[in-house]
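Enquirer: fold the following.
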Amino acid sequence: MTKWLGQLKKLKGVTGILVLLVATFVYAMFQGGFISWFLFYLIVPLIIYSLFLFFYPLSKVEVERTIETRKVYSGGKFSATINVKRKNRFPLLYVSFEEKVSDSLQQSTSWKRMTFWGMKREYEWTYEMEHIPRGEHVLEGIIIRASDLFGWVQKEVFISNTKTILVFPNLTEMVYIPIESRYDQGSAASRIQVMKDTSMATGIRSYQPGDRVSWIHWKSFARTQTLKTKEFEDRQSQDLFVLIDRTASPLFEEVVDLTASIMQSIVRHHASSAFLSIGGSRLYIPAVQSEEQLQRVLYHLTKVQADLTRPVEQVILTESALAQATSLLYITSNLTYEWIESVQKVTQNLRVCTCFVIKEKETKLSSEENALNQFAASRGIHVHVITKDRFAQAFMEVSRS
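Expert: Here you go, the predicted structure:
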């Protein structure tokens, strides 16, 4: 039934202009005179053009899209150029182009264009989307609409040209200071960086993906033509464990931005951390230390939503990955008494627990929040209230405490 209605709608314009042609001809025949025949001959070319437009193969138009913005970050600007080509010069009057996008981009603007195409074979159009939200978005294709002079005949065609774009979280360059690290041989805490001591090579092993070029044993490669990697004394006995809170919050985007920035800073400084994200989907990576692993985390944080439906303190009680954590970094916008009690129950070997609690700039803590922070401190949990403009100094805030 819907298909038949669509066909009738397409024929509506043609039927109308044919009725108009017959009506003006009958009027000229019975009325006579210069004016009536002038009106008839004036309408004839317009109707002929409309009929040609009705049969014009608009679907044979070729569309190419060129992405101008290589990497897009949350709240940034996205730009693309659309190139439309056809093989003939049939005059097209009013033509509109629209980029059909997924629902996640419906709030964006500036992806429509109307023009007088004329007889040109090629048309190029560049559009921008501003304040594009974080996430995975799909550009589905181009909708082309053409109309005659008075809108009697209107044609529309959708040309599929699917392209997926990723809008990454905003990444902040950070001054990285390890929260806690120590040698395997001792138990005293020290502020040394969590990394391999490259001044103390202990042997060589087979090359593994992710090993840095500076670790390759070139003398062995020259002899055997097989890549070998130097082994160093490992100064790391306690990797950081990063946990993100995916509870719905007005500051969830800031939580994602800070988490992504911290993970990038850790990897870029050759350190290592575990990463856990729990919600509608779960991602746990025991050790994030290579660029490939970092990109996996960033891809997850690009698509992640605030979809944790149960209280986070209930979820972590059943999370076995946290049981062996010794240095925990929790990123949230709402710390609770229940979370503090739950994390102490589930973590058996926890030595250091740090919480970044994100707040709006110039927001003053209430008496209840101050009491909560003091309660956390009494349990050995270090709480740092941080605003978006202080993300770059996040690790320095911890080192000063």
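Enquirer: going forward, measure contacts and count neighbours with C-alpha atoms only.
Expert: OK.
Enquirer: what are the ranges of the strands in the stretch 201-350 of the chain?
Expert: Shown for the stretch 201-350 of the chain, the strands assigned by DSSP state E, counting those that start in this stretch span residues 228-234, 240-244, 273-278, 282-288, 327-332.
Enquirer: how about CSV for the ones you listed, with distance to residue 101 added?
Expert: Shown next, in CSV, are the strands of the stretch 201-350 of the chain (distance: least, Cα to Cα, whole Å):
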stretch, distance to residue 101
strand 228-234, 47
strand 240-244, 30
strand 273-278, 28
strand 282-288, 28
strand 327-332, 32
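Enquirer: would you list these in TSV and tack on distance to residue 75 and mean neighbour count?
Expert: Shown next, in TSV, are these (distance: least, Cα to Cα, whole Å; neighbours: other Cα atoms under 10 Å):
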stretch	distance to residue 75	mean neighbour count
strand 228-234	41	19
strand 240-244	21	23
strand 273-278	23	21
strand 282-288	25	16
strand 327-332	21	22
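Enquirer: second chain to compare with the first, below:
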Amino acid sequence: MTRTHILRPLGLLVLAGLCFLAAQGTGIRLFLHLFYVLLALLVLSYAWAKLNLRGLAVGREVFTHRTQVGEAARERITLQNLWPLPKLWIEVLDHSDLPGHAPGFVAYLPGREQRRWITATPCTMRGKFTLGPATLVSGDPFGIFRVTRSIDSTSEVLVYPRIVDLPGFQLPSAELPGGQNLKSRTYHVTPNVSGVREYQPGDSFNRIHWRSVARTGQLMVKEFELDPTAELYVVLDMQERGQERGMPGRGERA
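Expert: Have a look, this model is predicted:
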């Protein structure tokens, strides 16, 4: 509890003590009645506040475990009252470290009912973030006591950099050296068969094409067409002028 919430019950307790001393010193029964009323108010308010956080079930379901900058991380929080008595007010404080995530909400829960909230937080920065933990906060109707309960369940969200189009960038053309009947050993095996050739010492037996052997009477092996290949290098520019200015010190190009 904060300092303000500590001073409230302490002030009422001091006031009840003064009423008791006044009743003993003056003999006026009104002060004694005030003492009993204040004492009963403190006990009932504390019991109300403590019981208000009992019989609650909290669930968190994350719909988006992987996303990218510019999209939204969505989750659903379920708060269920397992008791027949209503909960006048329950505050849910979320301690997620995802930038821009909703801090929480306040709810009224009737007996044996539940409330659901779906949040969609726009992702503005890449990285790994944690949704949760959360804290349940409640109190008595008079605002004297404020009690909390921790919910330790967490989930992780991985935010990738934004994918942008590069209109002036084209992939280099690849070489396709297949389709040649080579009388030498072929070292590359791909799903693409370009033809058959005579068996050469050192060829693998699992490459023998038995239909061609039956037709020609000679050992024939399959020749494979190599997949198109090209070399492409990606260089990360870490200079300051290569950084975006959308979020100072945090934007980047990838």
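Enquirer: what's the TM between chain one and chain two?
Expert: For these two chains in superposition, a TM-score of 0.61 is obtained (TM-score structural alignment, normalised by the length of the second structure); 211 aligned residues with a Cα RMSD of 4.5 Å.
Enquirer: how about the helices in the first structure?
Expert: 2-31, 34-55, 218-224, 252-268, 291-303, 312-316, 337-346, 367-378, 394-400 (DSSP state H).
Enquirer: okay if I get those helices as JSON lines plus distance to residue 142 of the first structure and mean neighbour count?
Expert: Listed next are the helices of the first structure as JSON lines, based on distance: least, Cα to Cα, whole Å; neighbours: other Cα under 10 Å:
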{"stretch": "helix 2-31", "distance to residue 142 of the first structure": "20", "mean neighbour count": "14"}
{"stretch": "helix 34-55", "distance to residue 142 of the first structure": "19", "mean neighbour count": "16"}
{"stretch": "helix 218-224", "distance to residue 142 of the first structure": "53", "mean neighbour count": "12"}
{"stretch": "helix 252-268", "distance to residue 142 of the first structure": "30", "mean neighbour count": "22"}
{"stretch": "helix 291-303", "distance to residue 142 of the first structure": "25", "mean neighbour count": "18"}
{"stretch": "helix 312-316", "distance to residue 142 of the first structure": "43", "mean neighbour count": "17"}
{"stretch": "helix 337-346", "distance to residue 142 of the first structure": "49", "mean neighbour count": "16"}
{"stretch": "helix 367-378", "distance to residue 142 of the first structure": "51", "mean neighbour count": "14"}
{"stretch": "helix 394-400", "distance to residue 142 of the first structure": "44", "mean neighbour count": "15"}
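Enquirer: out of these, the one nearest residue 144 of the first structure is which?
Expert: Residue 144 of the first structure lies closest to helix 34-55 among the helices of the first structure, at 13.6 Å (Cα to Cα).
Enquirer: quick one: closest of the strands of the stretch 201-350 of the first structure to residue 163 of the first structure.
Expert: The nearest among the strands of the stretch 201-350 of the first structure, by Cα to Cα, is strand 282-288 at 25.6 Å.
Enquirer: and that closest one, what does it pack against?
Expert: strand 273-278 (3 or more Cα pairs under 8 Å, 6 or more residues apart in numbering; DSSP states H and E).
Enquirer: the strand it packs on corresponds to what range in the second structure?
Expert: Alignment note (TM-score structural alignment): strand 273-278 of the first structure is unmatched in the second structure.
Enquirer: quick check: angle from that strand to strand 327-332?
Expert: In terms of direction (axes from the mean of the first three to the mean of the last three Cα atoms, to 10 degrees), strand 273-278 of the first structure departs from strand 327-332 by 40 degrees.
Enquirer: for strand 273-278 of the first structure, packing partners?
Expert: So strand 273-278 of the first structure, by 3+ Cα pairs under 8 Å, 6+ apart, packs with strand 240-244, strand 282-288.
Enquirer: report the inter-axis angle for it versus helix 252-268.
Expert: Using the same axes, to 10 degrees: strand 273-278 of the first structure against helix 252-268 is 160 degrees.
Enquirer: which among the strands of the stretch 201-350 of the first structure is found nearest to residue 267 of the first structure?
Expert: strand 282-288 (7.1 Å).
Enquirer: need the contact list for the aligned partner of residue 44 of the second structure in the first structure.
Expert: Matched by TM-score structural alignment, residue 44 of the second structure corresponds to residue 49 in the first structure. For residue 49 of the first structure, the contact set (Cα atoms under 8 Å, 6 or more residues apart in numbering) comprises residue 148.
Enquirer: got it, and residue 39 of the second structure?
Expert: 13, 16.
Enquirer: could you measure it against residue 177 of the second structure, distance?
Expert: 93 Å (Cα to Cα, to the nearest Å).
Enquirer: and residue 65 of the second structure, by the same measure?
Expert: Distance from residue 65 of the second structure to residue 177 of the second structure, counting by Cα to Cα: 43 Å.
Enquirer: more crowded one of the two?
Expert: residue 65 (15 against 11; other Cα atoms under 10 Å).
Enquirer: what sits closest to that one if chain neighbours are left out?
Expert: Once flanking residues are discounted, residue 65 of the second structure sits nearest to residue 157: 4.6 Å by Cα to Cα, 6 or more residues apart in numbering.
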